[in-house]
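Undergrad: everything below, folded, please.
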Amino acid sequence: MPAAATKPKPNRSTARRPVPMDLPYAPTAKRPLPPGRPRDWYITHNRRLKAMRLAIALLDSGVYVPNQAHNETIRSTAERVGIRPPSDTTCHMVRALMRYSR
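TA: Next up, the predicted model:
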């Protein structure tokens, strides 16, 4: 019998691990945004990135339904992960992203 056949397979579980919410948010490496776009494009782009970070943090903390994600919940999650409090528009965008995450 070949040696490879007797080796145990590594555990490649797809189960989610709990994410500690008490640690500050650690941003990924930033790249410069493309020059020459209108100012509104940059504002919308940064708003989408913030909404995505917040939606992921909410999903990791156990808030899976947009109806559970009230503005206060989203803002407290932002404070917990070290992001500035989002506007009402960004909170609306977070709920929209959560609707499509199902």
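Undergrad: could you use CA atoms for every contact and neighbour count after this?
TA: Fine.
Undergrad: residues making contact with the helix or strand where residue 99 lies?
TA: Element membership of residue 99 [criterion: DSSP states H and E] is helix 88-100. With contacts defined as CA atoms under 8 Å, 6 or more residues apart in numbering, helix 88-100 is touched by 47-48, 50-52, 54-55, 59, 64-67, 69-71, 74.
Undergrad: out of those residues, which are buried?
TA: Buried members of the contacts of helix 88-100, scored by 16 or more other CA atoms under 10 Å, are 47-48, 50-52, 54-55, 64, 66, 69, 71, 74.
Undergrad: to compare with the earlier structure, here is another sequence to fold:
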Amino acid sequence: MAVATIRTKPFETLPTTVRKPLPAGRPREWYETHNRRLKAMRLAIALLDRGVYEAASASNRRIRSEASRIGIHPPSDTTCRMVRALIRYSR
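TA: Coordinates of the predicted model:
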């Protein structure tokens, strides 16, 4: 019986960089916070590149639409607050 194989293109949303594995032995909350900060940073940079320089103009809806535009999962409310804080401190 023949088996079909499917080839897909690699998922490319951000420039690929050499990533080091995260250190083992930390509590789960540390990894969750670390990944949340990375996601917030990516979103803040993308919004700043699109001309959103005021935290007040970065609504949850706008942040989530930017996330879908750059190909990452929609952020939580906590991550959206982090994005606004990063935009606020980028001035």
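Undergrad: switch the buried ones among the contacts of helix 88-100 of structure 1 over to CSV; also include distance to residue 92 of structure 1 and secondary structure.
TA: What follows is those, written out as CSV (distance: CA to CA, whole Å; DSSP: H, G, I helix; E, B strand; the rest coil):
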residue, distance to residue 92 of structure 1, secondary structure
47, 11, helix
48, 11, helix
50, 12, helix
51, 9, helix
52, 12, helix
54, 11, helix
55, 11, helix
64, 15, coil
66, 9, helix
69, 9, coil
71, 8, helix
74, 10, helix
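Undergrad: residue in structure 2 matching residue 68 of structure 1?
TA: With TM-score structural alignment as the criterion, residue 68 of structure 1 lines up with residue 57 in structure 2.
Undergrad: in structure 2, what range does stretch 90-97 of structure 1 match?
TA: Using TM-score structural alignment, stretch 90-97 of structure 1 corresponds to residues 79-86 of structure 2.
Undergrad: buried residues in the matching stretch, which are they?
TA: Under the neighbour-count criterion of 16+ other CA under 10 Å, stretch 79-86 of structure 2 has 79-84, 86 buried.
Undergrad: so which residues of structure 2 form strands?
TA: Per DSSP state E, structure 2 carries no strands over any range.
Undergrad: where along it do the helices fall?
TA: Taking DSSP state H to define them, one finds helices in structure 2 at 28-49, 60-70, 77-89.
Undergrad: check contacts around the residue nearest the centre of structure 1.
TA: The residue lying closest to the centre of structure 1 (CA atoms, centre = their mean) is residue 56, at 2.5 Å. By CA under 8 Å, 6+ apart, the contact list for residue 56 of structure 1 is empty.
Undergrad: map residue 30 of structure 1 onto structure 2.
TA: Counting by TM-score structural alignment, residue 30 of structure 1 lines up with residue 19 in structure 2.
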